[in-house]
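Engineer: I would like the atomic coordinates for the input below:
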Amino acid sequence: MSFGRIFFFIFGFALLEVLVLAKVAGLIGWPITIIATVATALLGSYLFRSQGLETWVRLNRKMQQGEMPGQEMVEGIMLLLGGALLITPGFITDAVGFALLLPTSRRLMARKVIDKGTLQSFTSVQGGGFSYTSYTRTGGNPFQQPTKPDDGHITIDGESRREDK
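Structural biologist: I've put the predicted structure just below:
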């Protein structure tokens, strides 16, 4: 996507947010609109903390059991995005942010993301480097351990070492 398209998307989205805020403020008044915007940010920060902690605990539990925490990793990214959207003033970003923070909708969206594409991960290897692995879901249960693909995907393993001069 080119810089121009990204710029016009962000500009158009910001303009839409301002129009929605102005319309709501025209209906209920500016003071209540501002209070509602601040209240959604506070509620969002509370949800972000509680849901983030729950997701972190589930991620650690799966890692200790030797399972790949793909669902939890995707949910963690959604939580970060949802938290950022909720502290951004506007009702459209608040609606999307709440959808990403509420457990039911977040888990449903995370399952769809996992089922649709490839789950990729970086893992540490002995010697201080990182290994990149690509896993592909082949359908079925989204909570099963994914398998490494044998269909032409490239997996690059390697190590990096920093040498200070």
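
Engineer: Only C-alpha atoms from now on, for both contacts and neighbour counts.
Structural biologist: OK.

Engineer: Just give the number of residues close to R106.
Structural biologist: Look at R106: counted by other CA atoms under 10 Å, it has 20 neighbours.

Engineer: ok, it to T33 distance?
Structural biologist: R106 sits 27 Å away from T33, going by CA to CA, to the nearest Å.

Engineer: Same check on L119?
Structural biologist: According to CA to CA, L119 and T33 sit 40 Å apart.

Engineer: For the comparison step, fold the sequence that follows:
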Amino acid sequence: MGNIYRNTPNIAGVILLIAIFIEIAGFIIVGKQIGVLATLGLIILSMVAGFVLLRVQGITLLTKMQSELAAGHMPDRELAHGALVIIAAILLIIPGFVTDIIGLLLFIPQIRDLLWKWVSKKMIVRTSFSSGFTKNNYDNSHSQTIDLDAEDYHSSDPEHSPWRKDDDNKRLN
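Structural biologist: Below is the predicted model of the structure:
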């Protein structure tokens, strides 16, 4: 019987483990410099700031998105900024000084713009629209459309449908 467990480490797990060790090292360094209580106070303060900034920035970005939609523009930049603000707030809420620094940097609009420009260059958005009246050019054997002939179905009077309740039939008359 073969081995069902993977022997190679998961890269995301390795990165998470490294991030945890970096945060612990940050706690130790800051704790030595300013003391344990001050370190705990900074952690709690950053969590509260994350919640407050998430609320304030989220409402601001929501109104910007609404105004962009009202003007007829696609709010792609505002959506990206909103996602980055949510990530920044989550990074502030997570205990740790390195995540706090990254979170605070993401609250700066110019940094969000740089990230959006970098991501938008690497991203391809594909959209398609079909009116439903075009002939498909692919094999219909995999389609979920059922094509019935005229003798395969029949229509009936909707007043005498078995799916209607008696009171519905009375109201129709």
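
Engineer: List the TM-score for the superposed pair.
Structural biologist: Once superposed, the chains reach a TM-score of 0.67 (TM-score structural alignment, normalised by the length of structure 1), with 124 aligned residues with a CA RMSD of 2.1 Å.

Engineer: which residue ranges form the helices in structure 1?
Structural biologist: 3-28, 30-64, 70-87, 91-101, 103-116 (DSSP state H).

Engineer: what's the closest of those to E159 of structure 1?
Structural biologist: helix 30-64 (22.0 Å; CA to CA).

Engineer: Identify the residue range in structure 2 corresponding to the closest one.
Structural biologist: The aligned range for helix 30-64 of structure 1 in structure 2 is 36-70, by TM-score structural alignment.

Engineer: same question, stretch 78-95 of structure 1
Structural biologist: Going by TM-score structural alignment: stretch 78-95 of structure 1 matches residues 84-101.

Engineer: related to what we said a few turns ago, list the buried residues of the match of helix 30-64 of structure 1.
Structural biologist: Using 16 or more other CA atoms under 10 Å as the test for burial, stretch 36-70 of structure 2 gives 39, 42-44, 46-47, 49-50, 53-54, 57-58, 61, 65, 68.

Engineer: mean distance, it to its aligned residues in structure 1?
Structural biologist: Taken against structure 1, stretch 36-70 of structure 2 registers an average deviation of 1.0 Å after superposition, with mean CA distance after the TM-score superposition for structure 1.

Engineer: Can you give the distance from that stretch to the centre of its chain?
Structural biologist: What separates the centre of stretch 36-70 of structure 2 from the centre of its chain is 17 Å, taken as CA atoms, centre = their mean, to the nearest Å.

Engineer: so what's F91 of structure 1 up against?
Structural biologist: Counting by CA atoms under 8 Å, 6 or more residues apart in numbering, F91 of structure 1 touches E17, V20, L21, T37.

Engineer: Against T133 of structure 1, how distant is it?
Structural biologist: As for F91 of structure 1, its distance to T133 of structure 1 is 39 Å (criterion: CA to CA).

Engineer: can you check F98 of structure 1 too?
Structural biologist: F98 of structure 1 is 32 Å from T133 of structure 1, by CA to CA.

Engineer: can you check G90 of structure 1 too?
Structural biologist: Going from G90 of structure 1 to T133 of structure 1 by CA to CA gives 38 Å.

Engineer: more neighbours, these two?
Structural biologist: Set side by side, G90 of structure 1 and T133 show more neighbours around G90, with 24 against 15, by other CA under 10 Å.

Engineer: okay, now P9 of structure 2: neighbour count?
Structural biologist: With other CA under 10 Å as criterion, P9 of structure 2 counts 8.

Engineer: Kindly report the same for the one 4 residues further on.
Structural biologist: Here the neighbour count serves as a burial measure; for G13 of structure 2 (other CA under 10 Å) it reads 10.

Engineer: Now do the residue most central in space within structure 2 against R126 of structure 2, distance only.
Structural biologist: Geometric centre of structure 2, nearest residue: A83, 7.2 Å, by CA atoms, centre = their mean. Using CA to CA, A83 of structure 2 is found at 20 Å from R126 of structure 2.

Engineer: Same question for A49 of structure 2.
Structural biologist: 38 Å.

Engineer: got it, and I18 of structure 2?
Structural biologist: Counting by CA to CA, the gap from I18 of structure 2 to R126 of structure 2 is 36 Å.

Engineer: K170 of structure 2 too?
Structural biologist: Remark: distance between K170 of structure 2 and R126 of structure 2 (CA to CA) = 51 Å.
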